[in-house]
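1. Sequence first, then the predicted structure:
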Amino acid sequence: MWPRFLSRLRETFSLDSDVAQGEQLMALVQTHAVRTPTLQPAELQRLRQAVDAFPPRPIADFLLSVCIDHGTDAFFYFNQAQFLAEVDEFYTNPTSRLRRDCSFVCLAHAAFALGSQWTTLAKPDGSRSNLNTDDSDPGRIFYNQARSLIPDVIDFPGLRSVQAPFVLGVYLLPASAIGSSYIYLGLALRKALAMDLHLNTDELNLSEEEKEIRRRVWWSIYSLERSSTVKLNRPRSINTSIITVSLPKPCPPLDNIQRFNNIEHQIADARLMMILDKVAEPLEWSATQSLPIQLESDLKAWKRSLPASLKLQNMLPQSPCYRATFHLYSNYYFSWIAMGKVSVVTVVKARLRHHFRRESQPPQLGEHIGVLANSCIKAAKKMLLLFEDLRRTAGILERDANYERQVAFGLDCLSKMAEGNVAAKMGVSFVEALQSIADEAVDKLSETETFSNSPRSRMPLSTSDYNSWLNWLSQQNTSSNKTTQVPSQSNPVDTLLPTPTAGPWPTAQLTTAGLTTWDGVAALQQLSVPPMETTNLDQGNQPPSYGSQNIYPDFTAPLYNDDQTFLMGLTGFDVLGFTDGQDGGF
């Protein structure tokens, strides 16, 4: 920052730039930037333990391959070619400086942890071995090592000190630790802000590829942090007005060496999150009619601008990019839902009040309220169809014991619910007919020699790689793994977090193929939202309006203020009970 600041200061005073002074300061900055802090004995001990905990080289290669191929999604964690080369140096050179770099060791363990979550997706065809579903998350082995280094990484300079907590935050999202993920993503965002990754840089010592890497890391962190913040109903972390760095853009010298090149997903995700950022702040646009109309236009333009390679209907479910593309679409529909949820509640409440004769006149709502409500409902239906297509595709192309259990459980519930009702029994027969057709399709697919569930040609994994991972995992201390599922209280990050607990419904009945006795009330209670305190919607401030037209009845004003928890319960993560002090599943 010094050279750029002093240069602009000289320009302000109409002075010529001092090239020599700038070069001198640049050299000073570089000297301090590469200086590694001296490790204290306790820090050195943590580092040595983490280094010794690295898995054997074949296991590391397997986990990093899975992390890149299956866990990257629409984000940019690191320059894949460079990071793999550094891992190779770590294993082949006992005197490598990387063995004394806690930020690299922490990032490597984070990548191992993230990769371990998706190893079942890398199981080769014909392999009958699988992870024991009763085991704890295998990624905890590596997460505990990475977590122990976070206090040291915070003080480290360099981009890896941003990337390490970011990858840990990604790992924790589906690991029943949403609260922990929120903390780590916030830490990564703060470190990125401290390094000015959110600003355009004219640093002469950075190549164009390095500048692009900084851009991609920033937008990946911002996009995921903003998305999770919105869905957790947490305050906005930063205002987008301070961001001056441009969006990611294709960079062939960098893209061509990435094992998993998802630059188009990165660009699309960043653009969508910029729109969601505005959608998620209704207090900023509820008083004007022009902005919501503009947001609607922006969302539609985003959808139309997607290249053919990101059209979900053009993509095979087995494609390496399918998961990332699926998440783009789900976030797109979520943006519509987030923008129109207040309108839906407004319309429903107004009509119910009139229906129950609490209001003598039919509700007079603004035209745009109806438009937003309809758009929200339409997006919700699209979201359901999206997941329905995913489940249907998975049921035909990929089946496992869990799938069979879910189908058997669902049909058993439907059958018992349909007792005594002819129309309902016909519906169950229709579902059974669909299942029969799907079973027939599976049988025919299995008879086709050319059919393959894994068309990945980039880096095929052998059965021995997967089985080696399982064998190594089974040799680890099982009792130690189970005792470390609760985050250690010695870590400053995890002491801020509640202890993860079970979900809000019993698991005993859900793990059986069917219920021996059907109890409709009990089943509904298993799937219900935890109770919330009621709020008097008839009190509050004057309603927002579009221009001079009052489009919201008085009773809807609190929906924008005190009752956001209720609204987020309809669309956010807190429907799973996060607001009750527990980390839910993702």
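-> Sure, I can see it.

2. can we go C-alpha only for contacts and neighbour counts from here?
-> Fine.

3. Show me where the stretch 1-150 of the chain has its helices.
-> In the stretch 1-150 of the chain, the segments counted as helices under DSSP state H, counting those that start in this stretch are 2-12, 19-34, 41-52, 57-70, 80-92, 102-116, 140-154.

4. Between those helices, which one is closest to Ser335.
-> helix 57-70 (24.9 Å; C-alpha to C-alpha).

5. Off-centre distance for the closest one?
-> Put simply, helix 57-70 sits 20 Å off its chain's centre (C-alpha atoms, centre = their mean, to the nearest Å).

6. try stretch 469-480
-> On C-alpha atoms, centre = their mean, the centre of stretch 469-480 falls 28 Å from the chain's centre.

7. The helices of the stretch 1-150 of the chain into TSV, with extra columns for distance to Leu473 and mean neighbour count?
-> Output for the helices of the stretch 1-150 of the chain, formatted as TSV (distance: least, C-alpha to C-alpha, whole Å; neighbours: other C-alpha atoms under 10 Å):
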stretch	distance to Leu473	mean neighbour count
helix 2-12	49	14
helix 19-34	37	13
helix 41-52	16	15
helix 57-70	10	21
helix 80-92	20	15
helix 102-116	10	28
helix 140-154	9	22
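
8. I'd like to know which of these is closest to Lys381.
-> If we rank the helices of the stretch 1-150 of the chain by C-alpha to C-alpha, the stretch that ends up nearest is helix 57-70, at 27.7 Å.

9. tell me what the closest one is packed against?
-> Helices and strands touching helix 57-70, by 3 or more C-alpha pairs under 8 Å, 6 or more residues apart in numbering; DSSP states H and E, are helix 102-116, helix 463-475.

10. now what about it, what contacts it?
-> Helix 57-70 is contacted by residues 54, 80, 91, 111-112, 114-116, 118-119, 121-122, 259-260, 320, 465-466, 468-469, 472 when judged by C-alpha atoms under 8 Å, 6 or more residues apart in numbering.

11. what's the closest of the helices and strands packed on helix 57-70 to Val348?
-> Checked against C-alpha to C-alpha, the stretch from these lying closest is helix 102-116, at 42.6 Å.

12. for that closest one, packing partners?
-> Counting by 3+ C-alpha pairs under 8 Å, 6+ apart, helix 102-116 packs on helix 41-52, helix 57-70, helix 140-154, helix 160-172.

13. How about residues contacting that helix?
-> Under C-alpha under 8 Å, 6+ apart, the answer for helix 102-116 is 47, 50-51, 54, 60, 63-68, 70-71, 87, 98-99, 138-143, 145-147, 149-150, 152-153, 156, 160-161, 163-165, 167-168, 170-171.

14. Distance from the chain centre to it, please.
-> Averaging C-alpha positions (C-alpha atoms, centre = their mean) puts helix 102-116 18 Å from its chain's average.

15. now it against helix 41-52, angle please.
-> Interaxial angle of helix 102-116 relative to helix 41-52 (axes from the mean of the first three to the mean of the last three C-alpha atoms, to 10 degrees): 40 degrees.

16. structure B:
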Amino acid sequence: MEAYQSSASNHTARPSRRRASLACDTCRRQKEKCEGGPPCWRCQRLGRPCTVRGNVLSRRYSARADSQESTSRVEGLERIVRHFLGNVSLDEENVGRIVARLEGRSQGDEPNVDEPFDVQFVSKDIAHYSGEFSHWNFSQKLRRKIGQIERFRVKEYWRPTQLQSSIHLVSQAMNHLPPRPITEFLIGMFFKYAAVNVFYMERSWIQERVERCYAASTEYTLSDIPWVCSLFAVLAVGTQVAHMEEGQEDNEDLNLCSEDSVGLSLYHIACRLVPDVLLVASHESVQAFLLLALYALPLSTGGLSYSYLGIAVKMAIQNGMHRKYVGECDPRIIETRNRVFWTACTLDKRISIFHGRPASIAKSDISTDLPSDALSFSSPNYSNMMAYIKLSSWLGEVSETLTLLRNCPKRFIPEYLDRLIQLRTHIGQWWDSLPLTIECRDTTPDSPLFRQNSHLKMTYLLIYVYMGRPFMFASDWTDSPVENADSDPRTLLVQGCVKSALDILDTLQSLSTNTGLCRASYTEFSSCRAALLVILAERLNSRKLNRFQDELSRGMAMIRRMTGGSSSESEISYLQSLDAAIRQSSLAVNETGSDEHRLQDETSAYAQFKHWTNAMKQDTYPGGITDLELSSFSPLSFLNSEPRLGEGNEVQDLLNTWPSEGFVMDPNVFSPLQTG
């Protein structure tokens, strides 16, 4: 008896479970354990009537029970809890213990979730990013736990300096800078025509570096290599757009120009510094790779330029530029880092989407601040820059929705189509909210930002083209005719796509008339090509030869001027072949069936085929069209197998004006490249 009392006293702290002397009818029907009452607790908790021997007992929580969703909601929550926690008891006592445990955990001494990583500045331009759950992050956490380690000297290893090249490489490169007036001119061309709506660097920043380059007693260190590479890349890009200073295009020959050869030489000098730019890995290194990507953008968009952008993003991650910085670093340096990162991220996203490549960084991994409207930064225009970043974000959302639509079960297709329509509406409303004077939407020729705003408008219109293009061919997305085609989301998207394509051509025509088209502008060329492809697809769908004929002719004329030179026919032959095939397809559909008309159609098709083969034979590329990357547009249209009269003398005279000590310049670099 004493043992029993002792055992009972040891369990007095644990309340005994209440047992019902008589189970209610409701619990008995549900085959559940009644927990007593009246009414019983289980019936109260589930909000159901509690009956004993046919009599409904009053409930203390009748207001809760009256809600239509209480029963199903509580039962659903119980299923969720048991799914994640197992078959646990959900009585009031156990639920109270679980809640108390969770509250105690949230109020404990756990590390702050906002500090899982560290961005530590090694120098003014170089930072070290620890990374979440990394070896480095754990070692630093261990170091902080053992405070006495501060008494010992720890060797810090930030960059593999033992791999660096001789610093004389920089001096040798500097020996081949153009004369000072030429350098100033090319830098001016870069900021006037190439740095449109995106930030690469401040003009004052590069001007300070130019002053150092032409100073007599300048000494260089390893940390100078990234900005030296950037300088040569800026000059190379400047040669690509220098032709814009000649005014509007005329019918002059745009074949080999001396600036193309010089630009290629400057690019090669910058490339020789790339290994050490990678080694330094500063935010100036990110700038250097952005500029190399900009130079390669018109030459190999989805290849070399995409690779450069990927390196730029990865190097930005190495410096922790994708994370929000909380510290006491110079605000101007932090703003520069933010702007450079968003340029790299935005360009990488656009090229990845338009060329079917994976992006280099996920949106969820980015926490850094957007660029701020700092008065100390003069270029580019802040509103335009932020609009460009936002448009790229909208493009990413459209791309994600199209990917989900492509992979979803058929029953979810209407839901994702509605989401595209909602995105289309939101993008249009956002665009309409932008400034209409001077900035963003002001595309009047007299506007000081006419060119920048025109590029921004084409960037906006390309989203609608990209959104509606997958639905242009009905056989790709429906197995049966649509009952109400006018209100079908796919029809609305296609109509918006075609309208945007026509608006793009109008915008390009305005640029061509007022400032001229740039041979090295990816925005202008890619917009024109995308618009032409949509128009060709619409002509194919309509089977009408005269549909959009004027717009097609204008677009083909403009894209010829942007490719320029002897490679024009090769660059646009793909579009021409599509147009010819569509014409033949339309003729075949509209033929009357008579033998005479059929013979004329066959003769016409053969004549066009012969014309096309003759054009291929006359192509300056030895390998023909198959040797070309159809997705590229090359301002280096001089790369052919036949030298031109007077070309060598002009380039040799230019070389003679440059010093050539130490860093030997091969004159053959300016010669047309031989294939085979």
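-> Arrived safely, thanks for sending. Note that the structure is a prediction, hence the values are computed from the model and not measured.

17. List the TM-score for the superposed pair.
-> TM-score of the superposed chains, computed with TM-score structural alignment, normalised by the length of the first structure, equals 0.58; 406 aligned residues with a C-alpha RMSD of 4.8 Å.

18. I'd like the helices and strands packed on helix 57-70 of the first structure as CSV, with distance to Arg4 of the first structure appended.
-> Converted to CSV, these look like this (distance: least, C-alpha to C-alpha, whole Å):
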stretch, distance to Arg4 of the first structure
helix 102-116, 27
helix 463-475, 49
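
19. now for those helices, which one comes closest to Ala438 of the first structure?
-> helix 463-475 (28.1 Å).

20. you'd agree Pro248 of the first structure is up against Glu209?
-> No: in this structure Pro248 of the first structure lies outside contact range of Glu209 using C-alpha atoms under 8 Å: 11.2 Å.

21. Of these two, which one has the most company?
-> Pro248 (23 against 15; other C-alpha atoms under 10 Å).

22. What separation is there between the counterpart of the more buried one in the second structure and Ser230 of the second structure?
-> The equivalent of Pro248 of the first structure in the second structure is Pro371 (alignment by TM-score structural alignment). For Pro371 of the second structure, the distance to Ser230 of the second structure equals 21 Å [C-alpha to C-alpha, to the nearest Å].

23. swap in Tyr574 of the second structure?
-> 35 Å.

24. just Ser475 of the second structure next, same as before
-> 49 Å.

25. repeat for Ile333 of the second structure
-> Using C-alpha to C-alpha, Ile333 of the second structure is found at 17 Å from Ser230 of the second structure.

26. and the residue mapped onto Val498 of the second structure from the first structure, what does it touch?
-> Counting by TM-score structural alignment, Val498 of the second structure lines up with Ala380 in the first structure. Applying C-alpha under 8 Å, 6+ apart, we find Ala380 of the first structure in contact with 333-334, 337.

27. do the same with Asp486 of the second structure
-> By C-alpha under 8 Å, 6+ apart, the neighbours of Asp486 of the second structure are Leu492.

28. Need the three-state assignment for the aligned residue in the first structure for Val326 of the second structure.
-> Counting by TM-score structural alignment, Val326 of the second structure lines up with Asp202 in the first structure. Using DSSP: H, G, I helix; E, B strand; the rest coil, the structure places Asp202 of the first structure in coil.

29. And the helices in the stretch 301-450 of the first structure?
-> So, for the stretch 301-450 of the first structure - with DSSP H, counting those that start in this stretch - the helices run 322-355, 367-397, 401-417, 422-447.

30. Comparing those, which comes out most buried?
-> Of all the helices of the stretch 301-450 of the first structure, helix 322-355 carries the top mean neighbour count, a mean of 20, counting by mean count of other C-alpha atoms under 10 Å.

31. which helices and strands sit right next to that helix?
-> Applying 3+ C-alpha pairs under 8 Å, 6+ apart, one finds that helix 322-355 of the first structure contacts helix 263-279, helix 367-397, helix 564-571.

32. can I get those helices in a markdown table with distance to Ala424 of the first structure?
-> Below are these laid out as a markdown table (distance: least, C-alpha to C-alpha, whole Å):
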| stretch | distance to Ala424 of the first structure |
| --- | --- |
| helix 263-279 | 40 |
| helix 367-397 | 21 |
| helix 564-571 | 28 |
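
33. of all those, which lies closest to Asn314 of the first structure?
-> In terms of C-alpha to C-alpha, the element of these nearest to Asn314 of the first structure is helix 367-397, at 13.6 Å.

34. about what we covered before: of the helices and strands packed on helix 57-70 of the first structure, which is nearest Asn481 of the first structure?
-> Short answer: helix 463-475, nearest of those by C-alpha to C-alpha, at 10.5 Å.

35. matching residues in the second structure for the helix or strand following that closest one?
-> Where DSSP states H and E defines the elements, the next helix or strand beyond helix 463-475 of the first structure is helix 478-483. Per TM-score structural alignment, helix 478-483 of the first structure has no counterpart in the second structure.

36. Tell me which residues are up against helix 478-483 of the first structure.
-> Under C-alpha under 8 Å, 6+ apart, the answer for helix 478-483 of the first structure is 136, 140-141.

37. Which residue of the first structure sits opposite Leu264 of the second structure in the alignment?
-> Looks like Leu264 of the second structure aligns to Arg140 there (TM-score structural alignment).

38. ok, back up a step: Throw the helices and strands packed on helix 102-116 of the first structure into a markdown table and include distance to Leu567 of the first structure, thanks.
-> Shown next, in a markdown table, are those (distance: least, C-alpha to C-alpha, whole Å):
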| stretch | distance to Leu567 of the first structure |
| --- | --- |
| helix 41-52 | 43 |
| helix 57-70 | 33 |
| helix 140-154 | 34 |
| helix 160-172 | 25 |
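
39. So which of those helices is nearest Lys311 of the first structure?
-> That would be helix 57-70 among these, by C-alpha to C-alpha, at 19.1 Å.

40. ok so, going back, shouldn't the match of Pro248 of the first structure be within a strand?
-> No: in this structure, Pro371 of the second structure is coil, not part of a strand, as judged by three-state DSSP.

41. Surely it and Arg339 touch.
-> Yes: with contact defined as C-alpha under 8 Å, Pro371 of the second structure reaches Arg339; the gap is 5.5 Å.

42. If anything else comes up later, I'll come back, but that's it for now.
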